[in-house]
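[1] What follows is a predicted protein model with its sequence.
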Amino acid sequence: MGRRPNKRHGTANRPDPNRPRFYGRHAVYAALDNPERKLRKLYGTHEELAKIVIPEGLRVQYGDAQDLARLVPHDAPHQGLVLELEPLEDPWLDEVLSDPDPMAPLVLLDQVTDPHNVGAIIRSAAAFGARAIITQDRHSPPESGALARAASGALEILPWIRVVNLARALDEIAEAGYWRVGLAGEADLPLAEALTPAPIALVLGAEGEGMRHNTREHCDVVARLPIRRTVESLNVSNAAAIALYAIAAR
């Protein structure tokens, strides 16, 4: 007879991909405060649950830290709170493009799939006043606890638009009056010289591979950050934060 599977890795504790589990105070608090969220069940320690106002009708289950650890990835810092919920409904691109704001850039990610990077980019985008983040539906991570924790609550306030075809979306963005700026380490033009007073759509590619050729062809200009040539590149989330600061400081 085979060994009984470890309870931590059993199917009973695996989250439903259609109902992710957020963990950590920032991600859980922000989701609880978002009226657009459909909440399913809140798990927590007595100490942490005593600190918050629990929405009426939300199911609650008390447990200790070890109980909660079984609900999240190994060594994930749940901080005594785990919230099972449903992903937010995707907004439409034309809703954002109907009223361009010169001070609020769009951020487009070309096959950036790491949830920690996407979450960190969402956090920076919200911090610097971006209008929305745009990704492909098939080449981007779903909402998850890791992504929500990296976003530190910003997932609840920044619209996330998923499109079928990124190149087609870039065409629509140009028609709406945005100046499309791709970021690539090998570009000759510094980012500061690529920016204009028009609304900016910042395009970033996957770490290592960068933007795909077709995506690059749909940018008005490709620019680089002014980093030393002795450093090959920056992590995509770090590059996004620096670029968004440059756009905000125009």
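    Nice, thanks for sending it over.

[2] contacts and neighbour counts: CA atoms only from here.
    Fine.

[3] mind checking how far Ile173 is from Pro197?
    16 Å (Cα to Cα, to the nearest Å).

[4] The two: which has the busier surroundings?
    Comparing Ile173 with Pro197 by neighbour count (other Cα atoms under 10 Å), the higher total belongs to Ile173, at 22 against 11.

[5] Secondary structure element holding that one?
    Assigned by DSSP states H and E, Ile173 falls within helix 166-175.

[6] which residues touch that helix?
    For helix 166-175, the external contacting residues (Cα atoms under 8 Å, 6 or more residues apart in numbering) are Leu93, Leu97, Asp110, Thr135, Gln136, Val163, Arg180, Ala201, Asn214, Thr215, His218, Cys219.

[7] If we use 7 Å, what do you get?
    Leu97, Gln136, Asn214, Thr215, His218 (Cα atoms under 7 Å, 6 or more residues apart in numbering).

[8] Check it against this one:
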Amino acid sequence: MAGNSQRRGRRVTTKSSAQKGSGGKNRGSLAGRGRTLPADERPWHKGYSGTEKLPQRTAWKQEKERRAAAEEGRAPKIGKPGTKDTTWGAGSATGKGGRGAGAAKVPTRGAGGRGAGGRTPTRSGPRVAPGRRSNPARDTPELLVGRNPVLESLRAQVPATALYVAQGIDIDDRVNESVRTAADRGIAIMEISRAELDRMTGGVLHQGIGLQVPPFAYEPFEDLVTASLEQTAPLLVALDGVTDPRNLGAVIRSAAAFGAQGIFVPERRAAGITATAWRTSAGAAARVPVSQVTNLTRSLKACQQAGFMVVGLDADGETDLYDLEIAVGPLVVVVGSEGRGLSRLAGETCDLRVSIPMVSEVESLNASVAAAVTLAEVARRRAAAR
């Protein structure tokens, strides 16, 4: 055969010809539907006068609904025939903007979708505000790692579900006590490979041991303030937008070291108690109550009404830390975020803005370091006043 007709993939069939007509089979579908009815003659329209004879299909649907209602012993979901308040089958609407029999045929989407005419159907299930999605990560168990954090948590009777110990690690007194305490409390002890523990912790330094605990239980803010006022020297720490959990853990550790009775942080745009914060606190988070508040400024004002003096750490503060004479009374120390420091509203709420004197020209201190320096000075003044 001439040419390249023997090539692989050649066309073996002819091109398709023009499509054939219906041949009269669907001729009825091309017929006209007659004149368009005016509004006052359409039973499904709000302008229906109610005097015209119902179309055959509409009358049949109403009769079908009446029979079904009679068999089920209920009232039919239609009005009186020939009136303007007639509803056309279950699931349709009446009155202004209502739909006729054809409306029940239009399928609607699921919850949150739109049906015919752009109307939103009834939503089923819980509503979620725009931009406020649930965060399942907050409800998942945390894995505390590090020998000191694990031991301190077990000593503080922190609820735990399992203790993971890597194979082949150097056993010291902290590991022995952790295993013994977990066994006494009935906590499952699981020996796993170091590679598996690395995978579970995401590569975080774990020192060969990890404790699985449920989500952190935050203290109610009112209970935090009340318990602090019961002490001889009430002292609280507020964090204004600290987003690094390591800074949060370091502040908790300093608060425990210098006698603070609690810490409160905002719920949004701020770090919470995670495994990283647990580890950085070296177990102090098990001894210092932490509260989450919805509005930090409102909480600071509540502390002022309860008798606290509120001081904020600010590099441009008008009061020197070493001149803070009110440190011996009920005090709230507000620590700003890592980058911008105190927010405007929090700074305006503070009774005093305190600056830390520094010898050399350093732009600012880390949030956790500034908190530690301030708490140490407060503890020194209170010890001297005794």
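    Cool, got the structure. Bear in mind the structure is a predicted one, so any value in this text is a computation, not a measurement.

[9] Next, format the contacts of helix 166-175 of the first structure as JSON lines and append distance to Gly24 of the first structure.
    Shown next, in JSON lines, are the contacts of helix 166-175 of the first structure (distance: Cα to Cα, whole Å):
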{"residue": "Leu97", "distance to Gly24 of the first structure": "34"}
{"residue": "Gln136", "distance to Gly24 of the first structure": "27"}
{"residue": "Asn214", "distance to Gly24 of the first structure": "38"}
{"residue": "Thr215", "distance to Gly24 of the first structure": "35"}
{"residue": "His218", "distance to Gly24 of the first structure": "39"}
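
[10] of the residues you listed, closest to Ile227 of the first structure?
    Ile227 of the first structure has its nearest neighbour among the contacts of helix 166-175 of the first structure in Thr215, at 23.2 Å by Cα to Cα.

[11] Aligned counterpart of that closest one in the second structure, please.
    Counting by TM-score structural alignment, Thr215 of the first structure corresponds to Ala346 in the second structure.

[12] Find the nearest non-adjacent residue to its match, please.
    Thr297 (5.5 Å; Cα to Cα, 6 or more residues apart in numbering).

[13] so how far is Val242 of the second structure from that neighbour?
    Distance check for Thr297 of the second structure against Val242 of the second structure: by Cα to Cα, it reads 15 Å.

[14] Those two: which has the busier surroundings?
    Val242 (26 against 20).

[15] Give the full set of residues in contact with that one.
    Leu248, Ala270, Ala271, Gly336, Ser337, Glu338.

[16] Which pair of the residues you listed spans the longest distance?
    Using Cα to Cα, the contacts of Val242 of the second structure reach their maximum pairwise distance at Ala271 and Gly336, which is 12.6 Å.

[17] out of those two, which sits in the more crowded spot?
    Higher neighbour count among Ala271 of the second structure and Gly336: Gly336, with 25 against 20, using other Cα under 10 Å.

[18] ok, the equivalent of the more buried one over in the first structure - contacts?
    Gly336 of the second structure maps onto Gly205 in the first structure when the alignment is built from TM-score structural alignment. Contacts of Gly205 of the first structure were listed using Cα under 7 Å, 6+ apart, and they are Leu109, Asp110, Gln111, Val112, Met211.

[19] hang on, the earlier thing: relative to the second structure, which residues correspond to the helix holding Ile173 of the first structure?
    Using TM-score structural alignment, helix 166-175 of the first structure pairs with 296-305 in the second structure.

[20] again with stretch 123-138 of the first structure
    Under TM-score structural alignment, the match for stretch 123-138 of the first structure is residues 253-268.

[21] now stretch 57-71 of the first structure
    Counting by TM-score structural alignment, stretch 57-71 of the first structure pairs with residues 186-200 of the second structure.

[22] residues in contact with the matching stretch?
    Ala160, Thr161, Ala162, Leu163, Tyr164, Val165, Ala166, Gln167, Gly208.

[23] would a markdown table of these with neighbour count, distance to Gly186 of the second structure and secondary structure be doable?
    Output for the contacts of stretch 186-200 of the second structure, formatted as a markdown table (neighbours: other Cα atoms under 10 Å; distance: Cα to Cα, whole Å; DSSP: H, G, I helix; E, B strand; the rest coil):
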| residue | neighbour count | distance to Gly186 of the second structure | secondary structure |
| --- | --- | --- | --- |
| Ala160 | 22 | 10 | coil |
| Thr161 | 15 | 9 | coil |
| Ala162 | 17 | 9 | strand |
| Leu163 | 23 | 10 | strand |
| Tyr164 | 21 | 14 | strand |
| Val165 | 23 | 16 | strand |
| Ala166 | 20 | 19 | strand |
| Gln167 | 15 | 21 | coil |
| Gly208 | 22 | 21 | coil |
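
[24] Farthest pair within those residues?
    Among the contacts of stretch 186-200 of the second structure, Ala160 and Gln167 lie farthest apart (Cα to Cα), at 20.7 Å.

[25] average offset between the helix or strand containing Val203 of the first structure and the second structure?
    Assigning secondary structure by DSSP H and E places Val203 of the first structure in strand 200-205. By mean Cα distance after the TM-score superposition for the first structure, the fitted strand 200-205 of the first structure averages 0.5 Å away from its aligned residues in the second structure.

[26] No further questions, thank you.
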